[in-house]
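Engineer: My questions are about this predicted structure, shown below with the sequence.
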Amino acid sequence: MIHTIVAPIIVFAVIVLVHEFGHFIMAKLTGMKVEEFAIGFGPKICSVRYGETLYSLRILPLGGFNRIMGMDNQEYTDKRAFVNRPVWQKLLVVSAGAAFNILLAFAIFTGVIWHEGKAVFPDYPVIGEVISDTPAERAGLEAGDRILYIGKSKIDKWTDIHGALANAGNTVLEVQISRAGVRHTVTVIPANRDGRTILGITAYVQVTPVSFTESLHMAADRCVAVIVGVGKGLMYIISGSPQGEVAGPIGIARIAGNVADTGILPLLLFIAILSLNLGVMNLLPIPLLDGGVIVLTVLEGLYGRKLPEKTLFYIQMAGIFILGGFFIYAMASDITALFR
């Protein structure tokens, strides 16, 4: 129960704080005036002023926010205001949030891979894990058992198991195994589940240590794979494909609680994947998102001055409409998943 409540708070807080810290640090580096950096939302619990910036802790621990002078598009005489800075500096500040989300994911992937090593599937017919309440557990199979025969089918590789179990659901099978060098024969009745015949075992996976340099390369590959997956998911949603699935706040909170129950490393990996999703989504050229601000900043740079207020109003209304529709779609998916 605690995981269900605390894990989502940790996940959202880390991802949003890292995003906002990206905007904050880049604003500082480019000489802009940051009026406040807040951890959390809502009423202040406490605050301290260091230099020109107020650092505050607020009551709702779901991320945080920045107040950078001039990001409200009002006129300012201070040359350090966002609206008065060069276009390239504005672009750096706006894109830094998504960049830091991507860097967070890269750092987590690197650390986990370096700590855990590289998992390799050697295709040995050796049981890695026996899943509870399955035919394999009831038959007495154990992790480390080497499967020699299923019925009359000789098993040389893990991939041979699928063929040996084809159309064998709910039938009595003799499975010959080698355990600590001693042969045993057990009787198993495979189950039919979702159109598949299963025993309830997972494959043996060989874990080998990797160097820090290797972990950097593998983490980069993982980030690219997730980003490509996000792109494909967006295309599925836009095209109306049933493969296009999206989780809203309820779904993410539910997943975070479930993942937290399995351990700290899976939770870290979930944070990495979600951080990448947030980073990529925030760069979409939709008004009110960072990507939309980037497009407007570029247009204003080309135009030589601010866009007309009426034009900005219509652009912002379009952004509200798009994001509102996406939020409703995500919430509907969450509610449907709860009843599924």
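Structural biologist: Alright, I've got the coordinates.

Engineer: CA only for contacts and neighbour counts going forward, please
Structural biologist: Will do.

Engineer: Just the element for Gly169, please.
Structural biologist: Per DSSP states H and E: Gly169 is located in neither a helix nor a strand.

Engineer: Tell me how many other residues crowd it.
Structural biologist: Counted by other C-alpha atoms under 10 Å, the residues lying close to Gly169 total 18.

Engineer: looking at it, Ser215 is touching Phe106, isn't it?
Structural biologist: No. Taking contacts as C-alpha atoms under 8 Å, Ser215 lies outside contact range of Phe106: 10.0 Å.

Engineer: The nearest residue to Pro249 once chain neighbours are set aside: neighbour count?
Structural biologist: Nearest residue to Pro249, sequence neighbours excluded (C-alpha to C-alpha, 6 or more residues apart in numbering): Met331, at 7.5 Å. When neighbours are counted by other C-alpha under 10 Å, Met331 registers 18.

Engineer: quick one: buried residues of the helix or strand encompassing Met331?
Structural biologist: Secondary structure assigned from DSSP H and E places Met331 in helix 309-339. Neighbour-count burial for helix 309-339, counted by 16 or more other C-alpha atoms under 10 Å, picks out Ile315, Gln316, Gly319, Ile320, Leu323, Phe327, Ala330, Met331, Ser333, Asp334.

Engineer: re earlier: residue contacts, the residue nearest to Pro249?
Structural biologist: By C-alpha atoms under 8 Å, 6 or more residues apart in numbering, Met331 lies in contact with Ala247, Gly248, Pro249, Ile250.

Engineer: also this one, for the comparison:
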Amino acid sequence: METAIAFILIFGSIVFFHELGHFIFAKRAGIMVREFAIGMGPKLLGYTKGETVYTIRLLPIGGYVRMAGEDLDAIELQPGYRVGVRLNAQDEVDYIVLNQKNYLPDMQFIEIEKADLMNKMFIEGYDESETHVKYSISRNAKVNEAGRESLIAPYDRQFHSKTVGQRSLAIFAGPLFNFILAFILFTVIALLRGIPVDEPVISTVVNNTPAAEAALQQGDRIIAIDGEAVGTWTELVTVIQQSPDQALSFEIDRDGQTVTTEITPDGIQSGEETIGQIGVQAPFEKSFFGSFVYGATQTYDFTVLIFTLLGNLLTGSFSIDDLSGPVGIYKATETVAQFGIFNLLNWTAMLSINLGIMNLLPLPALDGGRLLFFGFEAIRGRPIDKQREGMVHFVGIMLLMVLMIVVTWNDIQRFFF
């Protein structure tokens, strides 16, 4: 249960920041945001504020920001339609009903002759007395269609009415905010716990671990392991992780005296490999400004690492069987959660960077794929045909779903069979 809660909170925070980036820059560009959703599938909770409905959905596997004009949300009133309209104090239409069951008492009925809800914003036709009427439409007008209310979206509030630069920023902001979240988390870790010092000095000994059984103490400096000198914490960790369930001879400097003891690291499962751990933590030092530098360098280092792994995937040294989907991430979260809140925050930051990079890949249906189309538009001087672009993204979504199924099946086989 704790793992499930941790998984939902981690994924929820990563998705929230990603969508928050899209949301903020869309609003800055003047784009109407119809929905800000965390999760996918059926709606569990919903709250409407202004022109946006904020929802939490059943499946914690993603989210979205639905902008006006991105989907088929345009409402067209064809000649011959009979609709109900309500006028405001300025004699503008502020409410249109398309279904007779939802008419309000103070409405007029119009048989449409002409109407434009996006550009010129008018409705023209004949009322019940066969009199020709023409009304302007309020920019904040609502349309009720079969009981479902929605704001109309004037063309200048729609996604595709904005410049290539504004649209690109609205899309790029999602991955950008994932990197910002990682920076914030790494910085918070450093502010609360301190910055790791790369010296082989023990700051904490965890109870009921091989280190505790061997009576290691805070302040002990590891000089050598099996006769090989140890100069940094990184070297210490490397030797221990490479020696699960193997007895190691530790040479320790304790208050100026040399102490020798034997420790056998526990074998801990990490993905498909087993690594050694003895239950000690590195030394830390507090630095306010250094914490921000640490947050930036950690974000950069993990970004480089993930790009390196992607490069290995392209060269074949890293295969699709090594990838993990939601099941693999869930199992990894279960392991990480056992080692405390700071490790969990560190894991969240790494996942956030990973999501940011994955979304920037120039693949259809991803943010990077959309940015690629914007690049083509900037070069050509006109947008790609919407139907063709939509087909490319649809194919991309199908391929991503197939990849997700394959990766999930690999995870299931890896962890449950």
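Structural biologist: Yep, that arrived. Source: prediction; values computed, not measured.

Engineer: related to what we said a few turns ago, still touching in the second structure? Go through the contacts of Met331 of the first structure.
Structural biologist: Retained in the second structure by both residues aligned by TM-score structural alignment, their matches' C-alpha atoms under 8 Å are the following of the contacts of Met331 of the first structure: Ala247, Gly248, Pro249, Ile250.

Engineer: Out of the residues you listed, which sit inside helices?
Structural biologist: Among these, the ones falling in helices (DSSP state H) are Pro249, Ile250.

Engineer: ok, back up a step: and the residue nearest to Pro249 of the first structure, how close does it get to Val16 of the first structure?
Structural biologist: Distance, Met331 of the first structure to Val16 of the first structure, by C-alpha to C-alpha, to the nearest Å: 20 Å.

Engineer: for Ala107 of the first structure, same thing?
Structural biologist: Distance from Ala107 of the first structure to Val16 of the first structure, counting by C-alpha to C-alpha: 16 Å.

Engineer: between the two, which one's more packed in?
Structural biologist: A side-by-side neighbour count of Ala107 of the first structure and Val16, using other C-alpha under 10 Å, places Val16 first with 21 against 17.

Engineer: Quick check: closest non-adjacent residue to that one.
Structural biologist: Of all residues not flanking Val16 of the first structure in the chain, Gly63 sits nearest, at 4.6 Å (C-alpha to C-alpha, 6+ apart).

Engineer: follow-up on the earlier one: how about the kept ones among the contacts of Met331 of the first structure in CSV, adding neighbour count and distance to Leu289 of the first structure?
Structural biologist: Output for those, formatted as CSV (neighbours: other C-alpha atoms under 10 Å; distance: C-alpha to C-alpha, whole Å):
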residue, neighbour count, distance to Leu289 of the first structure
Ala247, 19, 18
Gly248, 18, 17
Pro249, 14, 17
Ile250, 17, 21
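
Engineer: which among the kept ones among the contacts of Met331 of the first structure gets closest to Ala27 of the first structure?
Structural biologist: Set against Ala27 of the first structure, the nearest of these by C-alpha to C-alpha is Pro249 (29.0 Å).

Engineer: For that closest one, what is the corresponding residue in the second structure?
Structural biologist: Counting by TM-score structural alignment, Pro249 of the first structure corresponds to Pro326 in the second structure.

Engineer: could you measure that match against Phe122 of the second structure, distance?
Structural biologist: 49 Å.

Engineer: One more: Glu111 of the second structure?
Structural biologist: On the measure of C-alpha to C-alpha, Glu111 of the second structure and Phe122 of the second structure end up 14 Å apart.
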